[in-house]
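Undergrad: Predicted model and sequence follow; I will ask about them next.
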Amino acid sequence: MSDGPFPALPLQGARFEGAVLVEELAPGGQVSIRGDLADTTFAEAVTAQAGCAMPGIWQISGTPERGLLWMSPDELLLLLPRAEAAEAARALQARLDAAAVHALVLDVSDARARFRLTGPHLREVMARLTPADMAPGAFPVGHLRRTRLAQVAAAVVHVAEGDMQVLCFRSVADYTFRLLSGAAAPGAELAYF
């Protein structure tokens, strides 16, 4: 839970500049929401809390600062300012309970680290690490993939052309940063995509 003081960044704001810029982002608020995404009452409650529309499959809605990520057929991830996460989770769970909607809402802000990658060779760098197809037609802006980066689970969010975010568990933040930095080392400027 994020009711208490905000934790320090796992890597104290690590940054690497190579074929792309890799930056550790400050922890944001993250609320995991599980339920029947096709249920109208569930969707209305979630979108009212989020302030944006429901995302389509493998898509994002809103912005990386305040939005919804489609994580699986029964799971969304609400992104919002960290100071709002605990109360947003409580309010949404209460609203769903009052409507007798079966759902689980949990503040998971402390669980994940986030990295931002920017640069023109971003697709090539990411293709070195993940089996997910990074081709423009397969992974357009506004989409996300839950995948692996070498040995760790991660979500890759395509925010804008040349701008992606990677979410991983906080416990593997150092390993993930080293993977991303290694893949972005000078010489990764392969114009494949």
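TA: Done, it's in. This structure is a prediction, so every number in the text was calculated from the model and none was measured. Residues are numbered from 1 along each chain as shown.
Undergrad: Please count neighbours and contacts with C-alpha atoms only from this point.
TA: Fine.
Undergrad: who's in contact with Trp70?
TA: By Cα atoms under 8 Å, 6 or more residues apart in numbering, Trp70 lies in contact with 55-60, 76-77, 144.
Undergrad: how far away is Val22 from Val125?
TA: Applying Cα to Cα, to the nearest Å, the value for Val22 to Val125 is 11 Å.
Undergrad: which residues do these two both contact?
TA: Joint contacts of Val22 and Val125 (Cα under 8 Å, 6+ apart) are Leu180.
Undergrad: Take this one as well and set it beside the first:
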Amino acid sequence: MSDPISALKGASFQGFATVREIGPVGMVTLRAKDLKTLDKAIKAAVGTKIPAQRRIEINGDKACGWMSPDEYLLVMPYAEVAKALAAIAKTLTGQHHLAVDVSDARAVFRIEGEKAADVLRKLSPVDFDSLQPAELRRTRAAQVAAALWQQDGGFTLVCFRSVAGYVMGLLTHSAQPGSELV
């Protein structure tokens, strides 16, 4: 097995906010709805409860985000994906579900600093003034599908790995000194 390589090898930019690519991050897409032991499966995989609609439950370096009525994004250290998939399979045996490792298909960015929201305001049709902590938004970053949430004084943004360079360019351009929103 080869070692995981992040999409942009940890690229970063310091403007009026800091932009960093933070991969590789372990991610599992879990498709399931109204299962008797879904809550136990998520707890076994990442140690959180099932999130409410448009929410993310965070437990240290693990999380479970609501993506749609029957879809959850489980986030964990890259090395723990196989263990999480095994826990899900064991807990949901005999129940209709799909759990897939999507770690290598995603890129993850952190946008941090006092004006981090301003970087994203330029790219996404989200009301960042009303975005609550632990609220997960599926949106667009310019022309790219993305998910984002506030965490630890900044934002985490997830997109497809295939557009990581484009998204880094968008974030870098948006965070250029002198382009702050007034």
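TA: Arrived safely. Because the structure is a prediction, the values reported are computed rather than measured.
Undergrad: rewinding a little: by neighbours, which of the contacts of Trp70 of structure 1 wins?
TA: In terms of neighbours by other Cα atoms under 10 Å, the contacts of Trp70 of structure 1 top out with Ile60 at 27 neighbours.
Undergrad: can you pull out the helices in structure 1?
TA: For structure 1, the helices defined by DSSP state H occupy 40-50, 82-98, 122-127, 173-183.
Undergrad: Would you mind putting the ones you listed into JSON lines with distance to Val156 of structure 1 alongside?
TA: Output for those, formatted as JSON lines (distance: least, Cα to Cα, whole Å):
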{"stretch": "helix 40-50", "distance to Val156 of structure 1": "20"}
{"stretch": "helix 82-98", "distance to Val156 of structure 1": "20"}
{"stretch": "helix 122-127", "distance to Val156 of structure 1": "9"}
{"stretch": "helix 173-183", "distance to Val156 of structure 1": "12"}
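Undergrad: which stretch among those comes nearest Ser32 of structure 1?
TA: Closest approach to Ser32 of structure 1 among these (Cα to Cα): helix 82-98, 8.4 Å.
Undergrad: Next, the buried residues of the closest one.
TA: 82-86, 88-89, 92-93, 95-96 (16 or more other Cα atoms under 10 Å).
Undergrad: go on, stretch 132-139 of structure 1?
TA: Here stretch 132-139 of structure 1 shows 132, 134, 139 as buried, counting by 16+ other Cα under 10 Å.
Undergrad: Structure 2: which residue goes with the second one?
TA: Correspondence of Met134 of structure 1 to structure 2, assessed by TM-score structural alignment: Phe128.
Undergrad: same deal with Leu190 of structure 1?
TA: Per TM-score structural alignment, Leu190 of structure 1 is aligned with Leu181.
Undergrad: Do I have it right that its match meets Ala116?
TA: No - the pair Leu181 of structure 2 / Ala116 is not scored as a contact, 11.0 Å apart, by Cα atoms under 8 Å.
Undergrad: closest one to Pro7 of structure 1 among the helices of structure 1?
TA: helix 82-98 (10.8 Å).
Undergrad: between the closest one and helix 40-50, how big is the angle?
TA: 160 degrees (axes from the mean of the first three to the mean of the last three Cα atoms, to 10 degrees).
Undergrad: Quick check: which helices or strands does helix 82-98 of structure 1 pack against?
TA: Where contact means 3 or more Cα pairs under 8 Å, 6 or more residues apart in numbering; DSSP states H and E, helix 82-98 of structure 1 is packed against strand 29-35, helix 40-50, strand 103-107.
Undergrad: Output the ones you listed in TSV, with distance to Leu9 of structure 1 and mean neighbour count appended to each entry.
TA: Shown next, in TSV, are the helices and strands packed on helix 82-98 of structure 1 (distance: least, Cα to Cα, whole Å; neighbours: other Cα atoms under 10 Å):
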stretch	distance to Leu9 of structure 1	mean neighbour count
strand 29-35	13	23
helix 40-50	25	16
strand 103-107	18	19
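Undergrad: Of all the strand elements in structure 1, which one is longest?
TA: Using DSSP state E to define each element, structure 1 has its longest strand at strand 152-160.
Undergrad: How about residues contacting that strand?
TA: 60, 63-64, 139-148, 164-169, 172, 176.
Undergrad: against structure 2, where does that strand fall?
TA: The aligned range for strand 152-160 of structure 1 is 144-152, by TM-score structural alignment.
Undergrad: now the matching stretch, how far from the chain's geometric center?
TA: 6 Å (Cα atoms, centre = their mean, to the nearest Å).
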